[in-house]
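1. Structure of the sequence below:
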Amino acid sequence: MRILICEDSVLLREGLVRLLEHGGHTVVAALPDTSELERTVEAKDPELCILDVRLPPTFTDEGILAALELRRTRPRLPVLVLSQYVEERYASELIAAQGGAFGYLLKDRVADVGEFIDSVQRIAEGATVLDPEVVAQLLTRRSRDDRMRALTERERTVLAALAEGRSNQAIAALLFLSEASVEKHITSIFQKLGLEQDEGGNRRVLAAIAHFESRGPTGATSSEPQHPQTGASS
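-> A predicted model of the protein is given here:
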């Protein structure tokens, strides 16, 4: 796979290059900021873009704005955003935006090489992959919604795993359930959330989370690491 990286940290940027190339991929460009991103994407035609949320010159939202623009102008181009901390507002903006496959992961996930490479592959193949901590915060923040309160603890766990882009088979293995039980939980989730059941289960969950986010006040971004417990790992 042809991958473009946009990351200001030299150490992480070079680490990503080596990690991805070791995994059999080709890094067509590794940029320190977004100044040449559009031109480079046009020239190199990558199959996946990896961007940091905070990039020069202001280190605020350059990366997320670039990701949103890529999702708007190149909806078929998968985008993976890396963030130091859980920044709920940025994750919500990506979820609500129109576009193709994308991922939002904490940089700590890169340390688990196998899981990170697997996430990259799944995003490239069309999945939406959200960091478990991001999913946990979005679900917790909207737990006051009557529909969310209607979910059982097990259904919340299944929903969190589904929103991470996991297949029914993967959820069953993760939670030690049968696939039939997982399908039953998912059907119940969509009924309680008022969503029609079709083949786009992952998209529907993301749409639901985006809807809940739009109903509530926009929270401030996190300024320090947060480590909420997520049912997806129980």
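2. Could you use CA atoms for every contact and neighbour count after this?
-> Noted.
3. what comes up buried for stretch 91-103?
-> Buried residues in stretch 91-103, counted by 16 or more other CA atoms under 10 Å: 91, 92, 93, 94, 95, 96, 99, 100, 101, 102, 103.
4. In contact with the nearest residue to the second one once chain neighbours are set aside, which residues?
-> It stands for residue 92. Leaving out its chain neighbours, the residue that sits closest to residue 92 by CA to CA, 6 or more residues apart in numbering is residue 210, at 6.2 Å. Residues in contact with residue 210 (CA atoms under 8 Å, 6 or more residues apart in numbering) are 92, 95, 96.
5. Please give the structure of this sequence too, so both can be compared:
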Amino acid sequence: MRILICEDSVLLREGLVRLLEHSGHTVVAALRDAEGIVEAVADTEPELCILDVRLPPSFTDEGIRAALRLRQGSPDLPILVLSQYVEERYAAELIAAHGGPLGYLLKDRVADVAEFVDSVERIAGGDTILDPEVVAQLLSRRGRDDRLRRLTERERTVLAAIAEGRSNQAIAQLLFLSEASVEKHITAIFQKLGLAADDAGNRRVMAAIAYLTSTGAVQAPPAYPGQGSGAGSTAGSGA
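-> Predicted coordinates for the structure are as follows:
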């Protein structure tokens, strides 16, 4: 597999290069920042990109914003965000972006090399894998998802369509409803899931995560040694 890495730490960057090449993969580019990453992807045609969240020059959110740019320009490209941080705003947007496979793993929770390589290969193969801590933070203060039991059958159908990345118009066409009816159903879904209107515009994302978590539609990463058996939360992409 052809892999592009974007990581500012030279030790981690070179460590990833050696690890992945030792595992039989080819690192086509190893960048220290996200400048020129879109051009690098076009030139090297990787089959997977691994990016840190915080990169030069400001070490805030350059990496995950670069991941969003890659998703827009190459929607089928598998992306793995590998970071010490959960950048909630852009993480939610990246999960919501309709496109290729996605991973978001936290560096300090990866304690087994073989399991990490397996996750990399699964993402490249089409899986979406999110660290349970990422999911926990995105769903924090929203309660457990037996909330879905509050939904009517029609509302669950609408929510499933949201999780597939469908717009209100597409949902209306799918279910032979007016867009106004779809909007009423979505408003009811948000209320029953406890997703307030001030959730930074990410209510569709969080609703989709709640649905995919409840259905097991997206796989959790392996329980790395030290994570404990309770780390198996899941999440996935929505609209």
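6. coming back round to it: same list, the contacts of residue 210 of the first structure, but as a markdown table with secondary structure and distance to residue 216 of the first structure please.
-> Listed next are these as a markdown table, based on DSSP: H, G, I helix; E, B strand; the rest coil; distance: CA to CA, whole Å:
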| residue | secondary structure | distance to residue 216 of the first structure |
| --- | --- | --- |
| 92 | helix | 12 |
| 95 | helix | 15 |
| 96 | helix | 14 |
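7. What span of the second structure is the helix or strand harbouring residue 170 of the first structure aligned with?
-> Here residue 170 of the first structure, judged by DSSP states H and E, is contained in helix 168-175. Under TM-score structural alignment, the alignment places helix 168-175 of the first structure onto no residue of the second structure.
8. The very next helix or strand once past that helix - contacts with which helices or strands?
-> Toward the C-terminus, helix 168-175 of the first structure is succeeded by helix 179-192 as the next helix or strand (DSSP H and E). Under the contact definition 3 or more CA pairs under 8 Å, 6 or more residues apart in numbering; DSSP states H and E, helix 179-192 of the first structure sits against helix 153-163, helix 168-175.
9. Residue 50 of the first structure is in contact with residue 81, isn't it?
-> Yes: with contacts counted by CA atoms under 8 Å, residue 50 of the first structure reaches residue 81, the gap being 5.8 Å.
10. okay, which residue is most central for the second structure?
-> Nearest residue to the geometric centre of the second structure (CA atoms, centre = their mean): residue 95, 3.8 Å.
11. That residue is in contact with residue 205, isn't it?
-> Yes: using CA under 8 Å, residue 95 of the second structure is in contact with residue 205, at 7.3 Å.
12. that older thread, and the residue nearest to residue 92 of the first structure, that's in a helix?
-> Yes: assigned with DSSP: H, G, I helix; E, B strand; the rest coil, residue 210 of the first structure falls within a helix.
13. That one and residue 93 of the first structure, how far apart?
-> Using CA to CA, to the nearest Å, residue 210 of the first structure is found at 8 Å from residue 93 of the first structure.
14. next one: residue 208 of the first structure
-> According to CA to CA, residue 208 of the first structure stands 13 Å off from residue 93 of the first structure.
15. same question, residue 107 of the first structure
-> Applying CA to CA to residue 107 of the first structure and residue 93 of the first structure gives a distance of 19 Å.
16. for the second structure, what spans make up the helices?
-> Per DSSP state H, the second structure carries helices over the ranges 10-22, 37-44, 62-73, 88-96, 113-124, 132-138, 153-163, 168-175, 179-193, 203-215.
17. contacts for the longest one?
-> Outside helix 179-193 of the second structure, the residues that touch it by CA under 8 Å, 6+ apart are 142, 145, 147-148, 150-151, 154-155, 158-159, 168-169, 171-172, 196, 203, 207.
18. Can you go through these and name the buried ones?
-> Neighbour counting with 16+ other CA under 10 Å marks 142, 148, 151, 155, 158, 159, 168, 171, 172, 203, 207 as buried within the contacts of helix 179-193 of the second structure.
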